[in-house]
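Q: Kindly return the folded structure for what I paste below:
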Amino acid sequence: MFALFHRGCADVLPVGDLGVRKGMQMLYGLRELPDPKAMERVAEGWKPYRSAGAWYMWKAVEDEQQARAAAREAKAALAAEAKLARLEARAAAKALKEASPPKRRKKAGEEEA
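A: Model prediction:
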């Protein structure tokens, strides 16, 4: 990754970088992380710009992680809103019950109106 980012080499494929391996696994639909030889075979057609391909693999993983984090935050926000709505509904029901006049009990011998 040093040669890729700091030295500006255009044809570097960091086969040992976990982010690049995960990106290749994700984008190519592989069941397992690719080994270095498999990565070399896949990236053969990228020459002489394998650095750009490696960057895209790395970026794909980063973007997926950000999307998952955003989804977790949205889910938590929805859960908090739902909880607040339930609490407000319970409070409103309690207030309505307390504001209603008490039901009158029938006395013995009274008929319904």
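Q: CA only for contacts and neighbour counts going forward, please
A: Noted.
Q: What is the burial count for Lys22?
A: 19 (other CA atoms under 10 Å).
Q: shouldn't it be in contact with Lys59?
A: No - Lys22 lies out of contact with Lys59 (CA atoms under 8 Å); the separation is 10.4 Å.
Q: Tell me which helix or strand Lys97 sits in.
A: helix 50-99 (DSSP states H and E).
Q: Return the list of helices and strands in contact with that helix.
A: Helices and strands touching helix 50-99, as assessed by 3 or more CA pairs under 8 Å, 6 or more residues apart in numbering; DSSP states H and E, comprise helix 18-27.
Q: Tell me the first helix or strand C-terminal of the helix it packs on.
A: That would be, after helix 18-27 and using DSSP H and E, helix 36-43.
Q: how much does that next one deviate in direction from helix 50-99?
A: 100 degrees (axes from the mean of the first three to the mean of the last three CA atoms, to 10 degrees).
Q: What residues sit buried inside helix 36-43?
A: Met39, Glu40, Ala43 (16 or more other CA atoms under 10 Å).
Q: Let's compare: structure for the following, please.
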Amino acid sequence: MRSRYSAYVKGNWRYVLDTTHPENPLANDPQSLKDDIQATCDSLGFEKLKILSVEAGKDENEGYVTFQAWFKNQGQMGQRAQGWHTQTFVERSRFLKEGGRWLYVDGEQEWKR
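A: Now for the predicted structure:
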């Protein structure tokens, strides 16, 4: 989880893509998945990550991480850019272990404004 967050901070969309599980809902459209990850890296300035909980899944190859992340939207222009404010969301992410690596499958977000 932390390595994916660091990749988003650094704009390393390739790492985020490489650590996404084939069962991810967008995995059947790799170009769309790549574009989505790249757009997120380009438009959001992540500021902070807090891991809230880590839970085991149904077996040793599934796990859940609940985290909170803070960010600013880097794409704001005009009046919005002058009033940038930090936004935050909480996500419960599901990971599957494959080939010794934990890969992101999906997550449920709760946005806070």
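Q: Just give the TM-score of the two.
A: The TM-score (TM-score structural alignment, normalised by the length of structure 1) is 0.25; 50 aligned residues with a CA RMSD of 4.5 Å.
Q: Against Lys72 of structure 2, how distant is Arg80 of structure 2?
A: Look at Arg80 of structure 2 and Lys72 of structure 2: by CA to CA, to the nearest Å, they are 11 Å apart.
Q: Distance from the chain centre to the longest helix anywhere in structure 2, please.
A: If you go by DSSP state H, structure 2 has its longest helix at helix 30-43. Centre-to-centre, helix 30-43 of structure 2 and its host chain are 11 Å apart (CA atoms, centre = their mean, to the nearest Å).
Q: Could you look up the next helix or strand downstream of it?
A: strand 44-56.
Q: Go through the longest helix of structure 2 and flag the buried ones.
A: Leu33, Lys34, Ile37, Gln38, Thr40, Cys41, Asp42.
Q: quick check, nearest of those residues to Ser6 of structure 2?
A: Ser6 of structure 2 has its nearest neighbour among the buried residues of helix 30-43 of structure 2 in Cys41, at 10.6 Å by CA to CA.
Q: these two touch, right, the closest one and Ser6?
A: No - the pair Cys41 of structure 2 / Ser6 is not scored as a contact, 10.6 Å apart, by CA under 8 Å.
Q: Grab the nearest non-local neighbour of Val65 of structure 2.
A: Spatially, and ignoring its direct neighbours in sequence, Val65 of structure 2 is nearest to Val54 (4.6 Å; CA to CA, 6 or more residues apart in numbering).
Q: right, and that neighbour touches Gly63 too?
A: Yes - Val54 of structure 2 lies in contact with Gly63 (CA under 8 Å); the separation is 7.4 Å.
Q: Tell me which of these two has more neighbours.
A: Gly63 (19 against 13).
Q: just to revisit the earlier point, could you tell me the angle between the longest helix of structure 2 and strand 44-56?
A: Going by the same axes, to 10 degrees, helix 30-43 of structure 2 makes 120 degrees with strand 44-56.
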